[in-house]
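K.L.:
All I have is the shape, not the residue letters:
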């Protein structure tokens, strides 16, 4: 998942970039609204984290400009402006959420996950292909090269979930909630077993697997 940080405070900007990269996000950094527009003209992002008070172009103006251009990328305001009036203004301009400084990093991550979940990835056809693995959404079949891979229903749901969120590290809790629809309270090691089964059926080792393990975080497909 690719993020753009728009924050004029140098130390905070660098800290956010460093911390988010530890969570396997790809991150670019801008220091004002005009620089952010330059980035957005050449790259697509899954979400923006935007300060309000910045030189040249403030965060409110940036978000207003993007929404007027019909740019629908999820946006999280990150700002010291904590009045109700400012929060209402930011949300009315088109931001998806508003987090007041100072903040705790786990809360930032949770809010980021929330706004990116709302923006579900769209698939232009009935198929998703990453490398040699092709997933057919209409027939619910998976192919590697020209070989049909026989997956169980839950293995298929896990692989679909990961492929549909390419680049995003998904925790065991997120996978469990998606695959078992929130009503499962069994052993989370079952997810490890299912991932291992998918890798075996795709004839991949854990080192060269399409599905990468991020220790202590979850699983991701790049």
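P.N.:
On my side now, so go ahead. All figures in this text were calculated on a predicted structure; none of them were measured in a lab.

K.L.:
drop to CA atoms for contacts and neighbour counts, all remaining ones
P.N.:
Fine.

K.L.:
Quick one: distance of the helix or strand where residue 160 lies to the chain centre.
P.N.:
Using DSSP states H and E, residue 160 sits in helix 153-164. Relative to its chain's centre, helix 153-164 lies at 16 Å (C-alpha atoms, centre = their mean, to the nearest Å).

K.L.:
before we go on, here's another structure to hold up against the first:
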């Protein structure tokens, strides 16, 4: 794997770098947020290890900038902050996985392998059309009729799930697992708030909402 390590704590960065090099991976190290953003934007890394508390730009800011720019490289967020609220914040910003310091290198390596094995988001169809709504995964574009709809990364991912399963019910659990990689319920309105913002943008200027709410069940997108 070609791996970017964005970590300002030199002993931690050296430990991780040494372990990855021993396993035969190619490694690039940076020690601040601007460097991480620049490197991850310019080079095709397989995985990024991103410390949350970086100087210049913190890990959350780096993540949001990368996802807004359409960079979908898997990101493992490292942090000393381990509360559920902190985990939610990191995953909402676009992280694919989350590891709390201190950690065992064996666990880090296993998580990196899992992220690398995860199927690419562009496997299979890259363009979906449901009624007058079109979603293009490669261009990261959404159009309704002749209008461009600008969505944030999580909003885009929610709409993608609805369009992949057009005519079928998408449950809250399915959103949590596919969009946030949560395998637990954070007991917040994270799904509902993001979906509401996405629907507002999608329906602005139109008299029909293609997304049906099935209370207590989930959501369904149709062309009718």
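P.N.:
Received, thanks. Since this is a predicted model, take the numbers as computed values, not measurements.

K.L.:
And the TM-score between them?
P.N.:
For these two chains in superposition, a TM-score of 0.53 is obtained (TM-score structural alignment, normalised by the length of structure 1); 124 aligned residues with a C-alpha RMSD of 1.9 Å.

K.L.:
residue range for the helix holding residue 160 of structure 1 in structure 2?
P.N.:
Using TM-score structural alignment, helix 153-164 of structure 1 lines up with nothing in structure 2.

K.L.:
Counting by contacts, list what that helix packs against.
P.N.:
Secondary-structure packing of helix 153-164 of structure 1 (3 or more C-alpha pairs under 8 Å, 6 or more residues apart in numbering; DSSP states H and E): strand 127-130, helix 172-180, helix 189-201, strand 218-221.

K.L.:
Make JSON lines from those and add distance to residue 164 of structure 1 and mean neighbour count to it.
P.N.:
Putting those into JSON lines (distance: least, C-alpha to C-alpha, whole Å; neighbours: other C-alpha atoms under 10 Å) gives the following:
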{"stretch": "strand 127-130", "distance to residue 164 of structure 1": "8", "mean neighbour count": "14"}
{"stretch": "helix 172-180", "distance to residue 164 of structure 1": "12", "mean neighbour count": "16"}
{"stretch": "helix 189-201", "distance to residue 164 of structure 1": "16", "mean neighbour count": "16"}
{"stretch": "strand 218-221", "distance to residue 164 of structure 1": "9", "mean neighbour count": "20"}
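
K.L.:
For residue 39 of structure 1, find the nearest of the ones you listed.
P.N.:
Closest to residue 39 of structure 1 of these, according to C-alpha to C-alpha: strand 218-221, at 24.6 Å.

K.L.:
how close does residue 108 of structure 1 sit to residue 128 of structure 1?
P.N.:
30 Å (C-alpha to C-alpha, to the nearest Å).

K.L.:
Neighbours of residue 37 of structure 2, how many?
P.N.:
20 (other C-alpha atoms under 10 Å).

K.L.:
repeat for residue 4 of structure 1
P.N.:
23.

K.L.:
Would you verify that it is located in a strand?
P.N.:
Yes - according to DSSP: H, G, I helix; E, B strand; the rest coil, residue 4 of structure 1 belongs to a strand.

K.L.:
Now do the same contact list for it.
P.N.:
27-30, 36, 45, 47-49 (C-alpha atoms under 8 Å, 6 or more residues apart in numbering).

K.L.:
go with 7 Å
P.N.:
27-29, 45, 47-49 (C-alpha atoms under 7 Å, 6 or more residues apart in numbering).

K.L.:
Residue 214 of structure 2 now?
P.N.:
Counting by C-alpha under 7 Å, 6+ apart, residue 214 of structure 2 has no contacts.

K.L.:
From residue 39 of structure 2, how far out is the nearest residue to residue 97 of structure 2 once chain neighbours are set aside?
P.N.:
Spatial nearest neighbour of residue 97 of structure 2, chain neighbours left out: residue 76 (4.8 Å); criterion: C-alpha to C-alpha, 6 or more residues apart in numbering. Per C-alpha to C-alpha, residue 76 of structure 2 is found 15 Å from residue 39 of structure 2.
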